[in-house]
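A.B. asks: Pasting the sequence and the predicted model now:
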Amino acid sequence: MTLIVHHLNNSRSQRVLFLLEELGVEYEIKRYERNPKTMLAPASLRQVHPLGKSPVITDGALTIAETGAIMEYLVATYGDGSLRPAPDSDAGRRVTYYLHYAEGSLMPLMLISLIFSRLPAQAPFPLRPVFRRIAGGVHKQFLGPQLALQLDFLERELAGRPWFAGEHFTVADAQMSFPIEIAGLRQRLLGAARPKLQNWLDRVRARPAYARALERGGPYEMG
């Protein structure tokens, strides 16, 4: 039985590779490239899952989509308990929270921000100033304050512990790595403004499994 990660460049599937490297699981990668103009996944991904989205994994006869579901499956199937504390413990409840929070609360804001940042360049040339003002207004009135609210919350969460679930690295940290990479690389929202989040990201990047995942999956290009 071969576990295959259907990997789209610059996508959520990078943290699936990260988790697999942390778990020491053997896997193969099938690569897919975004359309450089639309940034959408190729239609060939629909042959794996009807929605044609990444990440998707196939493990023998199983096909599993959605990042949180994949992460839960991997730690349940291949983990030894070290990356997934008991669900009824404080650390376990925090893991469950962050597995859902990353996609349910944080990533939608990141995606909306990305869309509006690209909107002016995609508009007809005479309308670009108008679209630029619209995008700037949305960011000032909504996206900026909401992103600050979320990231300040995460900064406080890390005030009393080094990792999101507690004293040890868990699947929650792997799940949170992608949106916080976006915040750091593209949004420039970390650094001195949020030193605990920046320190957390630096420690994630220093993990050997993270480096191996980047080597196999390719670097982020979020600029």
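C.D. replies: On my side now, so go ahead.

A.B. asks: drop to CA atoms for contacts and neighbour counts, all remaining ones
C.D. replies: Fine.

A.B. asks: Give the full set of residues in contact with the residue lying closest to residue 1 once chain neighbours are set aside.
C.D. replies: Distances taken as Cα to Cα, 6 or more residues apart in numbering place residue 60 nearest to residue 1, at 5.1 Å, with adjacent residues excluded. If a contact means Cα atoms under 8 Å, 6 or more residues apart in numbering, then residue 60 has 1-3 as its contacts.

A.B. asks: possible to save those residues as JSON lines with distance to residue 172?
C.D. replies: Shown next, in JSON lines, are these (distance: Cα to Cα, whole Å):
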{"residue": "1", "distance to residue 172": "27"}
{"residue": "2", "distance to residue 172": "25"}
{"residue": "3", "distance to residue 172": "21"}
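
A.B. asks: show me where the protein has helices.
C.D. replies: 13-23, 67-78, 90-101, 107-122, 128-138, 144-157, 171-185, 195-205, 208-217 (DSSP state H).

A.B. asks: Of all those helices, which one is nearest residue 164?
C.D. replies: Taking Cα to Cα, helix 171-185 is the member of the helices of the chain nearest to residue 164, at 6.1 Å.

A.B. asks: Buried residues, that closest one. List them.
C.D. replies: Residues of helix 171-185 classed as buried under the neighbour-count rule (16 or more other Cα atoms under 10 Å) are 171-184.

A.B. asks: Likewise for stretch 14-33?
C.D. replies: Buried residues in stretch 14-33 (16+ other Cα under 10 Å): 14-23, 32.

A.B. asks: what does stretch 83-103 give?
C.D. replies: 83-85, 91-96, 98-103.

A.B. asks: dropping in the other structure now:
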Amino acid sequence: MAGIKQQKTIPTVYNMSSSKAISALWPLEELADAGIKYKVVNLPRRGADTYKVLKSHFPLGKSPTVTLEHVGGEAEVTYQIMPNVLTETRLILQFFSDHYTDGVWVPESEEDKRRDTFFQEFAHGSLITKIDHILTFEVIPTMLFFPMRYLTLLMVLPIRMHFMKDLTVIYQIMEDPLSEEKPWFSGKNIGLADFNTIFAMDMAVQRGYIQLEKYPMLAKWYNTVQDRPAYKRAKEVGEVYDCATFA
């Protein structure tokens, strides 16, 4: 695989089960084919010490969080706001691209660069925000006792349906630019926009928020990702990845 830089830092991904950390594990597995090394610490979502471990590296206790070990024993470097710590998925992926590749995931054309930037933002803005809204209104009733649980479910149903309707517009925006010539959200080739999008799409598919048959190009993108060896390995490395129940 051409375009790989000499590795100067070894990342450790703190992966809470069934979390957005898949977006970091997948590209690292793509790079592993070219010799890039990384470590992973798997943490159960409902583990007693999970958030304690995550917060020991960054106060928000989010996953993914990435720590960096300098291969040559160099002093700590503040790449964001804390020494040797990366957080926020989009920025983590940009770091991987900048520090471990020599433009492998940079689109070739200016048009694709703009497209890639748009869909990176779209994934963490419009797409996952709407999905999180639906998820929230599904989860809240399950935390209540009978009969409030079922009464609340009935109350939030119209809100859920409203957000589901909004998602159809979002899916169409994702469907339309995909083509045989440009099958990736990054354009002609796989790129950062695709890595940023996968977690939200996994939630949508596994929780039944999308009928993929209505969006043939989006379905093809999704199935292509699922079939990639690196993506399959990423799920194996992360051990537990269930966006339907968040086990």
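C.D. replies: Perfect, thanks for sending it. Because the structure is predicted, anything quoted here is derived from the model rather than measured.

A.B. asks: hang on, the earlier thing: now the helices of the first structure as JSON lines including distance to residue 47 of the first structure?
C.D. replies: Below are the helices of the first structure laid out as JSON lines (distance: least, Cα to Cα, whole Å):
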{"stretch": "helix 13-23", "distance to residue 47 of the first structure": "17"}
{"stretch": "helix 67-78", "distance to residue 47 of the first structure": "18"}
{"stretch": "helix 90-101", "distance to residue 47 of the first structure": "27"}
{"stretch": "helix 107-122", "distance to residue 47 of the first structure": "25"}
{"stretch": "helix 128-138", "distance to residue 47 of the first structure": "35"}
{"stretch": "helix 144-157", "distance to residue 47 of the first structure": "35"}
{"stretch": "helix 171-185", "distance to residue 47 of the first structure": "25"}
{"stretch": "helix 195-205", "distance to residue 47 of the first structure": "33"}
{"stretch": "helix 208-217", "distance to residue 47 of the first structure": "21"}
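
A.B. asks: Could you report the distance from the residue sitting furthest away from the middle of the first structure to residue 115 of the first structure?
C.D. replies: Largest separation from the mean C-alpha position in the first structure: residue 126, at 35.4 Å (Cα atoms, centre = their mean). Residue 126 of the first structure sits 20 Å away from residue 115 of the first structure, going by Cα to Cα, to the nearest Å.

A.B. asks: how about residue 68 of the second structure, what's its partner in the first structure?
C.D. replies: In the first structure, the residue paired with residue 68 of the second structure is residue 59, using TM-score structural alignment.

A.B. asks: Look up the closest residue to its match, ignoring the ones flanking it.
C.D. replies: residue 3 (4.3 Å).

A.B. asks: With residue 148 of the second structure instead?
C.D. replies: residue 141 (7.6 Å).

A.B. asks: Around whatever residue of the first structure lines up with residue 102 of the second structure, count how many other residues there are.
C.D. replies: When the first structure is aligned by TM-score structural alignment, residue 102 of the second structure is paired with residue 80. Residues near residue 80 of the first structure, counting by other Cα atoms under 10 Å, number 11.

A.B. asks: Could I get the buried residues of helix 171-185 of the first structure in TSV, plus columns for distance to residue 155 of the first structure?
C.D. replies: Listed next are these as TSV, based on distance: Cα to Cα, whole Å:
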residue	distance to residue 155 of the first structure
171	19
172	15
173	14
174	17
175	16
176	13
177	14
178	16
179	14
180	11
181	14
182	16
183	13
184	13
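
A.B. asks: before we move on, the earlier item: which ones are touching the residue nearest to residue 59 of the first structure?
C.D. replies: Residue 3 of the first structure neighbours (Cα under 8 Å, 6+ apart): 26-28, 57-60.

A.B. asks: residue in the second structure matching it?
C.D. replies: Counting by TM-score structural alignment, the partner of residue 3 of the first structure is residue 11.

A.B. asks: thinking again about what came up before, what about the aligned partner of the residue nearest to residue 148 of the second structure in the first structure, neighbour count?
C.D. replies: Aligned counterpart of residue 141 of the second structure in the first structure: residue 120 (TM-score structural alignment). Using other Cα under 10 Å, residue 120 of the first structure is surrounded by 20 other residues.
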